[in-house]
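*Asks:* fold the following and give me the result.
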Amino acid sequence: MAPRRQQTVVMYPSFGVGHIIPMTELARVLLRRGLDVTMVLIERPFWSSDSGAATTRRVMAANPAITFHVLPPDPSPPDFAGSTKLPFFHTLQLLRRYNGELGRFLRSFPRRRLHSVVTGMFSTYAAEVAAELGVPAYTFFASGAGFLAVVAQLPALLAGRQEGLKVLGDAPLEFLGVPPIPASHMVKELLEHPEEDVQRHGGRSEAHRRHRRRPAEHVRVAGEPRRAGAQGPPVRPGKAMPPMYCIGPVVGDGSAPREMPPERRHEHECLLAWLDAQQKRSVVYLCFGSRGTLPAEQLREIAIGLERSRHRFLWVVRTPAGTDGPKKFLEQRPEPDLAALLPAGFLERTGGRGLVVTSWAPQVAVLRHRSTGAFVTHCGWNSVLEAVAAGVPMLCWPLYSEQMLNKVLMTDLDMGVAWEMEGYAAGRVGADEVEAKVRLVMDLEEGRELGARVTARREEAVAALEDGGTSQVALARFLADAEKLRGQLGD
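*Replies:* Modelled structure (predicted):
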């Protein structure tokens, strides 16, 4: 007798490393529960980015248990040249155009084998395809539950606005379930565009409003434990939120995949060997995400501050970004010339206590290493969860997207895992601030108190993942509800 085919979850992440990696971690969770997983990727635009393409290839090679399917290239890709629209809007338009190809792929499965479709937070147009096929559709929300609470309440806030939120400056915006958020800390699309413009181009509030239209879209999966990442459950004034399953934190264990290229494996081993030689909790780790870049002048300020602090450091430096604009989202950048970017003699003077690497570091392994004592981060939610899971206190330096909003949540005492680096909002954090905050988090009593709060959040995350923990309970409820919904949609 032929073996019974397992049910398949089709995962359809949004563009970008920050969406693909956490969805891959969720896929591993589902694989351990006996489900097959097929991840559908789009060839553009992330293949056009050197770091994004390389990371995606590593993810594919490192996960042979996941079936990866790349949809054919869009025959009429958007023309970024001369466009004044933000890259985010182009991305949403491109994702919607892929619905036809996605539908053809999904129809290649016998319906009884399709367990569900899990979309990324900006791939929600795919729920239309799943609804046509009678397959449950879920959204994996890769950002924090606090940001989800804000997103859920945005339509009421923005209704009828003729201007973007930028005109409000730093005025606090009140949302249920989260601390007051300065208007200036909202995502760029809402700062610079009125709500009607955001909706016309497929903006964030519209993307999330779509979840309330069909039963198949009325659930979300979040990659974090309930308490470690949120002040409370997401809420919407006057209405109940759809179910949310807090599964996680879904982060890697930091081990080097067997399929890692030899040159990258050598870098990985050398970097960890350097960390092995350092004392416990003695190293400040600085990294600004897969797309985070800083101007050359800012890199020099960081270097001066690190040198003055006298602390050990591991710093990931990328080539500064060029001119702002949509093209910046896709452009490839060469390896940085450290001698030209950093102060004269900096590398020689700090060589005994600092390590500067270009473009990449095995972040989860670094954060989980015993020598790492603090993390200067851009506040991307993947990085936040990785640091919380490792028990490493953070210094916040948000750069783009929802990162400034994340900073508010991270520094609020209810979560209490970070301090902010003053000056980021104005585009310049001075050397004095770098020195002072590094010394504060590494040397002083306040830094030890911050570390204790992060340790408490880490213990909550560990408890969530244990048998009977909130993550395991949420996962079981998700699977049971999905099976029930499959039956309802199949009637």
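
*Asks:* could you use CA atoms for every contact and neighbour count after this?
*Replies:* Fine.

*Asks:* Pro393 against Glu420, yeah?
*Replies:* No. The pair Pro393 / Glu420 is not scored as a contact, 11.3 Å apart, by Cα atoms under 8 Å.

*Asks:* looking at these two, which is more packed in?
*Replies:* Pro393 (29 against 19; other Cα atoms under 10 Å).

*Asks:* ok, now how distant is the more buried one from Val167?
*Replies:* 34 Å (Cα to Cα, to the nearest Å).

*Asks:* just list the residues touching Ala389, thanks.
*Replies:* Going by Cα atoms under 8 Å, 6 or more residues apart in numbering, Ala389 touches 249, 251, 457-458, 461-462.

*Asks:* where do the strands sit along the stretch 301-450 of the chain?
*Replies:* 312-317, 354-358, 372-377, 394-396, 418-420 (DSSP state E, counting those that start in this stretch).

*Asks:* next: the stretch 151-300 of the chain.
*Replies:* In the stretch 151-300 of the chain, the strands defined using DSSP E, counting those that start in this stretch lie at 172-173, 181-182, 220-222, 244-246, 283-287.

*Asks:* which stretch among those comes nearest Pro343?
*Replies:* Ranking the strands of the stretch 151-300 of the chain by proximity to Pro343 (Cα to Cα) places strand 283-287 first, at 17.4 Å.

*Asks:* burial count for Gly487?
*Replies:* When neighbours are defined as other Cα under 10 Å, Gly487 has 13 of them.

*Asks:* identify the residues contacting it.
*Replies:* With contact set as Cα under 8 Å, 6+ apart, Gly487 has no partners.

*Asks:* report the separation between it and Gly144.
*Replies:* For Gly487 relative to Gly144 (Cα to Cα), the value is 31 Å.

*Asks:* please give me the structure for this one as well, since I'd like to look at both together:
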Amino acid sequence: PMEKEKTVVLYPGLFVSHFVPMMQLAGALLDHGYAVSVALIDPGVKEDVAFGAVVRRVAASMPSVRFHTLRAMEDTPKLTHDARFMVRYLDLLSRYNERLHDFLCSMHARNVHAVVVDSVSNEALRVVKRLGIPGYTLFTSSAATFVAFAQLPTVLAEGGASFKELGDTPLELFGLPPMPASHLSGEVLEDPESDTYKATMALLCRIPEADGTLVNTFESLESRAVAALRDPRCIPGRALPPVYCIGPFVSSIADAEAKERHECLAWLDGQPDRSVVFLCFGSIGTGSHSEEQLREIAVGLDKSGHRFLWVVRAPASHDPGADTDLDALLPDGFMERTNARGLIVKLWAPQVEVLRHKATGAFVTHCGWNSVLEGVTAGVPMLCWPLYSEQKMNKVHMVGDMGIAAEMVGWQQGLVKAGEVEAKVRLVMESEEGRELRARAAAYKEAAATACDDGGTSRLAFAQFLADVASRQNRVCSEEAIHGSR
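*Replies:* Here you go, the predicted structure:
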């Protein structure tokens, strides 16, 4: 008889940075002979044109993946990026639980071997478990961040001030270097009585409920954190589910729009090897700087004397629809003076291709985890300028354990001055310390490739994940065979 096809259902969140790695997981599953269905909350509920566009591009580029949009709710609130975003987002997810349940039932649950949900959507695992299907999460940040998130609920349960009150006091978490409490994600730095704080803590408390967690990292990049995840002392009295480090998923899926090569790559072709500093601060508008900050960056780049490729977004105060007049934003004469050695690109550049270009010598980044992995797999040393989310946590590890980055410290005062921009660019491009950062970055590039090769840690972890899914599935089927014949 024909074997029933083995299906894995993916349930991504509404963030480009979470969706794209989930689709690379889809690609890996297809390669291993699984059928993949993606259940999507209607992208229209988030006021973010970019997300819908990425979904359409990916769907077009992966014809063998089945996309299913869960029917929209009658009274779905629009999601806007503001202080209450997380509360609204988690509320929206819980409203869609029944829709997800109906979708899984319509697929005849027994053909579904596993469901993998975005880590922020982990409440949906309760629906999955109710149907007796193995349920996993995909964590799209670092293993170290996962270690911290898993421990935060118990850290405060043992009494003590709120994270907010701790200020810059170093947090001592198991398996991690000390980190200022102020570097945690914004949501847990809210008042403990606030909805945002409570909703976020509830999310973190559900981490152990998954049958396993896939993490977009590779072991040798974060050996200390990975060891902590396997240690029973990580969360005393609670076992963490198995963690599979299956990364790095680095993709130019999101960059696949342009049919012709982006103009900045042609410009890079004309520059000497490893001579260009690339500045880019993430895919969403929250990565835009104030006018004052843009001017400080410009003066610093000007004085450094180094070549640069700078992706500039208009400050949040500007009309997003209007075309930005960069001349008016940047210091007088800056564009003419740096015309020969600098290129400014508005809004967007193909980041993966830029980082892998031989002319690129350093990367000034907001430390979003996808960007960090893109820098690592390109072997480029980095300058950290964290802005939001868990980026400050990533910075700690990039500068510390990984040793692949230096920090622009001015972000802690809310303004990186021109003098620091100049000094740090020189440090990474000219100094002995910069050479050491570059050497370590090159070593991690090799290590990332090794992890993904036959017999590499990430390949083995993925095989282990599939084996565990199969054994859970067999257990479910044999129980049905025993109980189902009555």
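
*Asks:* what sits against whatever residue of structure 2 lines up with Val408 of structure 1?
*Replies:* With the correspondence set by TM-score structural alignment, Val408 of structure 1 lines up against Val396 in structure 2. Contact partners of Val396 of structure 2, counting by Cα under 8 Å, 6+ apart, are Met179.

*Asks:* Pro177 of structure 2: neighbour count?
*Replies:* By the measure other Cα under 10 Å, the count of residues near Pro177 of structure 2 is 16.

*Asks:* what's the matching residue for it over in structure 1?
*Replies:* Residue mapping for Pro177 of structure 2 onto structure 1 gives Pro179, with TM-score structural alignment as the criterion.

*Asks:* quick revisit: TSV for the strands of the stretch 301-450 of structure 1, including distance to Ala482 of structure 1?
*Replies:* Below are those laid out as TSV (distance: least, Cα to Cα, whole Å):
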stretch	distance to Ala482 of structure 1
strand 312-317	41
strand 354-358	44
strand 372-377	36
strand 394-396	37
strand 418-420	36
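
*Asks:* tell me which of those strands sits nearest to His19 of structure 1.
*Replies:* Set against His19 of structure 1 and scored by Cα to Cα, these come closest in strand 372-377, at 17.4 Å.

*Asks:* how about the helices in the stretch 101-250 of structure 1?
*Replies:* Taking DSSP state H, counting those that start in this stretch to define them, one finds helices in the stretch 101-250 of structure 1 at 126-133, 145-158, 188-192, 195-200, 204-209, 226-229.

*Asks:* need the three-state assignment for the alignment partner in structure 1 of Phe462 of structure 2.
*Replies:* With TM-score structural alignment defining the correspondence, Phe462 of structure 2 maps onto Leu475 in structure 1. When classified by DSSP: H, G, I helix; E, B strand; the rest coil, Leu475 of structure 1 comes out as helix.

*Asks:* excluding residues flanking it in the chain, which one is nearest Leu475 of structure 1?
*Replies:* Nearest residue to Leu475 of structure 1 in three dimensions, chain neighbours excluded: Ile247, at 6.0 Å (Cα to Cα, 6 or more residues apart in numbering).

*Asks:* cool, Gln153 of structure 1 as well?
*Replies:* Nearest to Gln153 of structure 1 is Arg236, by Cα to Cα, 6+ apart, at 5.4 Å.

*Asks:* is it true that that neighbour touches Leu154?
*Replies:* No. At 9.2 Å, Arg236 of structure 1 does not count as touching Leu154 under the criterion of Cα under 8 Å.

*Asks:* shared neighbours of the two, anything?
*Replies:* Listed contacts common to Arg236 of structure 1 and Leu154 are nil; contacts here mean Cα under 8 Å, 6+ apart.

*Asks:* was I right about Glu422 of structure 1 contacting Ala431?
*Replies:* No. If you go by Cα under 8 Å, Glu422 of structure 1 and Ala431 don't touch, sitting 11.0 Å apart.

*Asks:* neighbour-wise, which of those two wins?
*Replies:* Between Glu422 of structure 1 and Ala431, counting by other Cα under 10 Å, Ala431 is the more crowded of the two (20 against 17).

*Asks:* that one -> structure 2?
*Replies:* Match for Ala431 of structure 1 (TM-score structural alignment): Ala418.

*Asks:* swap in Val384 of structure 1?
*Replies:* With TM-score structural alignment as the criterion, Val384 of structure 1 matches Val372.

*Asks:* before we move on, the earlier item: next one: the match of Val408 of structure 1 from Ala447 of structure 2, what distance?
*Replies:* Val396 of structure 2 is 21 Å from Ala447 of structure 2, where distance means Cα to Cα.

*Asks:* for Glu479 of structure 2, same thing?
*Replies:* Glu479 of structure 2 is 42 Å from Ala447 of structure 2, by Cα to Cα.

*Asks:* pretty sure Phe51 of structure 2 belongs to a helix, no?
*Replies:* Yes. According to three-state DSSP, Phe51 of structure 2 belongs to a helix.

*Asks:* please name the nearest non-neighbouring residue to it.
*Replies:* Leaving aside its sequence neighbours, Phe51 of structure 2 sits nearest to Val16 (Cα to Cα, 6+ apart; 5.6 Å).

*Asks:* residue in structure 1 paired with that neighbour?
*Replies:* Under the alignment by TM-score structural alignment, Val16 of structure 2 pairs with Val17 in structure 1.

*Asks:* run a quick neighbour tally on that match.
*Replies:* Neighbour tally, Val17 of structure 1, other Cα under 10 Å: 21.

*Asks:* what's near enough to touch the equivalent of Leu343 of structure 2 over in structure 1?
*Replies:* Applying TM-score structural alignment, one finds that Leu343 of structure 2 aligns to Leu355 in structure 1. Neighbouring residues of Leu355 of structure 1 by Cα under 8 Å, 6+ apart: 313-315.
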